[in-house]
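> got a predicted structure here, sequence first:
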Amino acid sequence: MKEIKAFIRPNKVNDIVHHLKDAGFENMTISSAEGTGKLQDEDAFVSQKFSITDSEVAKLELVVSKNEVDKVVHIISEFGQTLNPGDGLIYVSDVEKAYRVKTGLENGL
C-alpha cells in the first residue's frame, strides 16, 4: 500500500476529487492548510494564525495499492496544474499496515 499526499491549490480541489472519484478512488481526506515556499506570489498574504506562512493550500491524502499510484498521480497532476509556479507537490510513501478503528483488525485495503 502507498499513501499519496498532495499539496494543491484550493481552487483545484473539486475538479481533482471529481476525477479521482470517477476513476474509482472514493476514500480520501481533504484539509485546508497554510504553507510557505520559494514562490513569492504578489497575492500572498500573511496568515492570521501563523506569522511565517504566506499561502493557502489544500492537502489531499489517500491510500492506494502500489499499482494504482501512477494513475492517481496523473489525475492530480493533470487536473491540478495551472502551469504556473506554486501548483503544489505530491508525495508518495509506503504504508506498512492499516487497521480499522471499529474492530482493531488489520485491513488489507
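Here it is on my side, so go on.
> only C-alpha atoms for contact and neighbour calcs from this point on.
Noted.
> tell me which residues touch Val57, please.
The contact partners of Val57, taken as CA atoms under 8 Å, 6 or more residues apart in numbering, are Phe7, Ile8, Arg9, Pro10, Ser32, Ala33, Glu34, Gly35.
> if we go to 10 Å?
Contact analysis of Val57 by CA atoms under 10 Å, 6 or more residues apart in numbering lists 6-11, 13, 31-36, 86-88.
> same thing with Gly37?
Each residue near Gly37 by CA under 10 Å, 6+ apart is listed here: Thr53, Asp54, Ser55, Gly86, Gly88.
> ok, and here's another one to check against it:
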Amino acid sequence: MKQITAFIHHVRSADVIDALREAGYKNISLLDIKGTLKPLGEQELAYSAEAGVVISEVQLSLVCDDNQVDEVTAIIRKTGKIGPNISGWVYV
C-alpha cells in the first residue's frame, strides 16, 4: 500500500476528484491549505509579517495498492495541471 499526497489548485480539485472516482478510487481526503510561492527578501521581511506570496491550495490524499501508483499519479498530473511547473506537487 502507498499513500499519495498531492497539492493542487482549488480550480482543478473537482476535476481531479471526478477523474479519480471514475477510475474507481474512493476514500479521498481533502484539506484546504495555504502555501507560499517565493519568500520575501531580507529587506522586505523587516517590514512585513508575511513570509512571501501566499496561495490557497487543496491537499489531496489517498491510499492505493502498489501496482496502482502509476495510474493514480497520472490521473492527478493530467487533470490537476493548470499551467506552469509550479502549479502542483505529487508525493508517493
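Ah, there it is. Please read all numbers here as calculations on a predicted model, not as lab measurements.
> please state their TM-score.
Put the two chains on top of each other and the TM-score (TM-score structural alignment, normalised by the length of the second structure) is 0.81; 83 aligned residues with a CA RMSD of 2.1 Å.
> hmm, back to that, widest-spaced pair of the contacts of Val57 of the first structure?
Farthest pair in the contacts of Val57 of the first structure (CA to CA) is Val13 and Thr36. Separation: 18.9 Å.
> between those two, who's got more neighbours?
More crowded of Val13 of the first structure and Thr36, by other CA atoms under 10 Å: Val13, with 19 against 14.
> verify the stated contact: the more buried one with Glu61.
No: Val13 of the first structure is beyond contact range of Glu61, at 11.7 Å (criterion: CA atoms under 10 Å).
> now do the shared contacts for these two.
The contact sets of Val13 of the first structure and Glu61 overlap at Phe7, Ile30 (CA under 10 Å, 6+ apart).
> which of the contacts of Gly37 of the first structure are retained in the second structure?
Retained in the second structure (both residues aligned by TM-score structural alignment, their matches' CA atoms under 10 Å) from these: Thr53, Asp54, Ser55, Gly86.
> what's the neighbour count on the first one?
In terms of burial, Thr53 of the first structure registers 17 neighbours under the definition other CA under 10 Å.
> that one: what secondary structure?
coil (DSSP: H, G, I helix; E, B strand; the rest coil).
> cool, Ser93 of the first structure as well?
Secondary structure state of Ser93 of the first structure, per three-state DSSP, is strand.
> check contacts around it.
Ser93 of the first structure sits next to Met1, Lys2, Glu3, Ile4, Lys5, Val63 when contact means CA under 10 Å, 6+ apart.
> checking my notes, the fourth one in a strand, right?
In other words, Ile4 of the first structure. Yes: applying three-state DSSP, one finds Ile4 of the first structure inside a strand.
> how near is the closest residue in space to it that isn't next to it in sequence to Asn11 of the first structure?
Using CA to CA, 6 or more residues apart in numbering and skipping the chain neighbours, the partner closest in space to Ile4 of the first structure is Val92 (4.6 Å). Applying CA to CA, to the nearest Å, the value for Val92 of the first structure to Asn11 of the first structure is 22 Å.
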